[in-house]
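**Q** Sequence first, then the predicted structure, then my questions.
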Amino acid sequence: MYNDAILDGYGAAALRLKRDPLRIKTSGSEFPLTLGRDVSGVVMECGLDVSYFKPGDEVWAAIPPWKQGTLSEFVVASGNEVSRKPRCLSHIQAASLPYVGLTAWSAMNQIGGLNKDNCSSKRVLIFGASGGVGTFAIQLGKAWGAHVTAVCSEDASELVKRLGADEMVDYKSGNMEKQLKTLPLFDFILDNIGGSTEKWAPDLLKKWSGATYVSLVTPFLVNVDRLGVADGMLQTGVTIGAKAVKHLCKGIHYRWAFFTPSGPYLDEIADLVDSGKIHPVIDQVFSFSDVPKAFWKMEEGHARGKTVISVTNKK
């Protein structure tokens, strides 16, 4: 839940940069725990090894989960996690993109092998297309030239079409699986919802063509909580290995994807934003004093894009 809470750190809020993660002043295991993953703000201080940022630079970042979060006036980040903010966005707009952008980038590019040079003839299917990751993934696929089919509810159809989706399938229609099976087979599937979908959706992929099914819903955290770190990681490895082999025998690739913090990837995303190919999708902006309300809203689900926390009154 907390991964969708975002900090807009402009004005009095700021971003302190430290190159060496060992010099981070706070740890993700300390309490009270600070939530939030995304940040957009102004650099206040830089570590001695940071030469490519300076105080006053406007930057954005997504902080990894093993560090303290971003719902605060000051955030400490490693230099390689930070990128210069897209020039065309306000800090509130920019704060809605890093975490979902890097998650979608990890799934589609790093795991799925998609990029601007090989997508022109690819068919992409996205489950959970109206959420934070889904809305970004639609735009990324279209920016790379793919044909994108979005699965969402009917009331989100206007949004996903505006973002560039070529086709929309309503999962509330009662015959989602049947509708999808009438369409041509896909080259790539991004699954943001998991559950029963995983049992039949891989059959929608082209067999023996390098087609890939990537799920963002994994048992990793559940296994670690239940079995401990070592045994939980072992059980997770066994599960993904068994599923990968099972699907490989059917002629498709099965993978899991995770959020990966990366300043260089954010640089590429910033270029797409500044060129007008990717736009922020913000469901609602809350003031810092209304953080509990923001989390209650997220708990209800069905958000259209991201929920943003503005730490100051400035934009």
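**A** Arrived safely, thanks for sending. Residues are numbered from 1 along each chain as shown.

**Q** Only C-alpha atoms from now on, for both contacts and neighbour counts.
**A** OK.

**Q** Would you mind giving the secondary structure of the residue nearest to residue 96 when sequence neighbours are not counted?
**A** Closest residue to residue 96 apart from its sequence neighbours, by Cα to Cα, 6 or more residues apart in numbering: residue 306 at 5.9 Å. Under DSSP: H, G, I helix; E, B strand; the rest coil, residue 306 falls in the strand class.

**Q** any idea how far residue 306 lies from residue 212?
**A** Distance from residue 306 to residue 212, counting by Cα to Cα, to the nearest Å: 27 Å.

**Q** Below is an additional structure, to be compared with the one above:
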Amino acid sequence: MASTDELLFHISEKIDELQVQLSSSAAAARLSLQAGLTELRQTGGRLASGEVWQQAAQRWRLATAAAADRWTSLREFVSEFDVREFIETTRLLVLTEASTVHLCLLGAGFGAGLLVGYLVGRGRRVRTVRQPALMRAVICGTYEGLDGVLAVEDQPRPELVSPTEVLVRVKAATVDRVDLRIASGYGRALRRQVNRYNPHVDSELPVVLGRDLAGVVDQVGSEVTQWQVGDPVWAAVPFWRPGTLAEFVVLEEKELCRKPDAVTFERAAALPYSGTVAWNALVTQGGIGPDTAQDKRVLVHAAASGVGLVATQLLKAWGGHVTTTVSARLVPLARMLGADDVIEYDTADLEKELSLRDKFDLVLNTAGPSLHASCLRHCAETGLVVSTVEAAMPSDRFGFVLGTLYALWIRFTRLAGQVLFLPESWGTVTFSADTLAQLAALVDARELQAVVEHTFDWQDADAAFHYLARGDAVGKPVVSFRHLAPPQPVTEDGS
């Protein structure tokens, strides 16, 4: 019987021979196919005659024959390999050259592996997975407009991630007109990119709807100093953030403001988002504020909208002259809110009525692009036209290439904002607690009031969306979460 070294040398020699044969076969086949493809490109005009296909078939036959030869060689090698001889040689190798120490180490390693595997498997069997706490929420599951709006009971409840975050138990929230657009896909590209950096969002859909809320603090982070559990608060979030139509919402400490004491949660919920948009349109963009509104002539289109109601009251509280356009049935409401001049757009000739009046220092368009040309005609030469309707977002129609560049721009802008300590903002409106505090002071002073025509239970939120979509709603519909039972604590075994 051959020695161990001779056997191993023989096996190594055969394996090397087989590798050389297979390599040469693969190289030959690859070169043959490459040559065939090159010739196909050069002789495309001969495709109809069939000559090219004949040449390709010939090369394929050659490559197949070469591979068959190599396979035959492999089979011959395997047939010559004596398994019994190999086993016997291996046995002699173990008996004569493997020491007791080697065998002990092998046995110890095998036993340790079995023990570790057993412990890991046993740990996985007894460890239970903690089920996430759930909450009620109003979401859009698809971007199909009103058909995609759902009231669900199994939305994952958000948890505090940052030490500066606050968990708010929502008592009431509202449906804004921008929510109707979000349910149809508005801002989906921006939302998808920004939410990649939001630890509270796992996927693009579903999207929690709602833009403002009133509620109480339920839990605070370890570094929160301004709020305590039970404090009444209100807040507003932009369209690219997760919404507020849910039992619980997580916000940063600095985004919250104390709710005005003079109003209920339902009425308070109708003001933060619309109030912030109106404040931005008048003060930031229009240049008309508490100290500059005296004797300014301002036209507020669609004064019964959420923004129009707040803007009319702000201007009157600051001493401005307000002309509003409303439907005939809402004239008493406009008068009650302090409008100096009211135009019924559904019974009178709007253009004619406006032409009879002096031009305005500021025209606030809360209706939409259809009135933009009219707004320009009736604005003074030194005046301004400000629209509170969100402009269409080109990014919603970006393809792969532009979408990739847009994602890079979002990332760069976020990093630059973090380096410069700038607030994250992706629109013309900045939502801040400072603005909410000034609105709250006006509410407590009885100079600003919330107008709520209808309040819906959270289960009937789809009716609130249809009500707002009709186009004749007064203000914004409120969705109440006040009468829900407190959630049951979740045990470690998920029960």
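**A** Now that the structure is in, tell me what you want to look at. In this text the structure is predicted, and so the values were computed from the model without any measurement.

**Q** what's the TM-score for these two chains?
**A** Here the TM-score for the pair of chains, by TM-score structural alignment, normalised by the length of the first structure, is 0.80; 278 aligned residues with a Cα RMSD of 2.9 Å.

**Q** Could you tell me where stretch 287-302 of the first structure falls in the second structure?
**A** Stretch 287-302 of the first structure lines up with residues 457-472 of the second structure when matched by TM-score structural alignment.

**Q** The stretch 201-350 of the second structure: strands as residue ranges?
**A** Using DSSP state E, counting those that start in this stretch, the strands of the stretch 201-350 of the second structure run over 207-208, 212-220, 232-236, 248-252, 257-258, 297-300, 321-326, 341-344.

**Q** Present the ones you listed as TSV; the columns should include mean neighbour count and distance to residue 361 of the second structure.
**A** Formatted as TSV, the strands of the stretch 201-350 of the second structure follow (neighbours: other Cα atoms under 10 Å; distance: least, Cα to Cα, whole Å):
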stretch	mean neighbour count	distance to residue 361 of the second structure
strand 207-208	24	39
strand 212-220	25	30
strand 232-236	27	29
strand 248-252	21	38
strand 257-258	22	32
strand 297-300	26	5
strand 321-326	23	10
strand 341-344	18	15
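
**Q** do you know which of those strands lies nearest residue 397 of the second structure?
**A** Among the strands of the stretch 201-350 of the second structure, strand 207-208 comes nearest to residue 397 of the second structure, with 19.0 Å by Cα to Cα.

**Q** mean deviation (superposed) between that closest one and the first structure, please.
**A** Compared with the first structure after fitting, strand 207-208 of the second structure has a mean deviation of 1.3 Å; criterion: mean Cα distance after the TM-score superposition for the first structure.

**Q** Can you list the neighbours in contact with that strand?
**A** With contacts defined as Cα atoms under 8 Å, 6 or more residues apart in numbering, strand 207-208 of the second structure is touched by 137-141, 242-246.

**Q** Relative to residue 90 of the first structure, how far out is the counterpart of residue 253 of the second structure in the first structure?
**A** Aligning on TM-score structural alignment places residue 253 of the second structure opposite residue 79 in the first structure. Separation of residue 79 of the first structure from residue 90 of the first structure (Cα to Cα): 21 Å.

**Q** Check residue 226 of the first structure too.
**A** 42 Å.

**Q** Tell me which of the two has more neighbours.
**A** residue 90 (16 against 11; other Cα atoms under 10 Å).

**Q** Give the aligned equivalent of that one in the second structure.
**A** Checking TM-score structural alignment: residue 90 of the first structure goes with residue 264.

**Q** One more: residue 167 of the first structure?
**A** Counting by TM-score structural alignment, residue 167 of the first structure lines up with residue 341 in the second structure.

**Q** what does residue 183 of the first structure give?
**A** Aligned partner of residue 183 of the first structure by TM-score structural alignment: residue 357.

**Q** what's the burial count for its match?
**A** 10.

**Q** looking at this, it is in a helix?
**A** No: going by three-state DSSP, the assignment for residue 357 of the second structure is coil, not a helix.

**Q** tell me the helices in the first structure, going along the chain?
**A** Taking DSSP state H as the criterion, the first structure contains helices spanning 91-94, 98-105, 132-143, 157-162, 176-181, 197-200, 220-227, 229-248, 263-274, 291-300.

**Q** show me the contacts for the closest residue to residue 287 of the first structure other than its chain neighbours.
**A** Spatially, and ignoring its direct neighbours in sequence, residue 287 of the first structure is nearest to residue 310 (5.1 Å; Cα to Cα, 6+ apart). The contact partners of residue 310 of the first structure, taken as Cα under 8 Å, 6+ apart, are 6-9, 92, 285-288.
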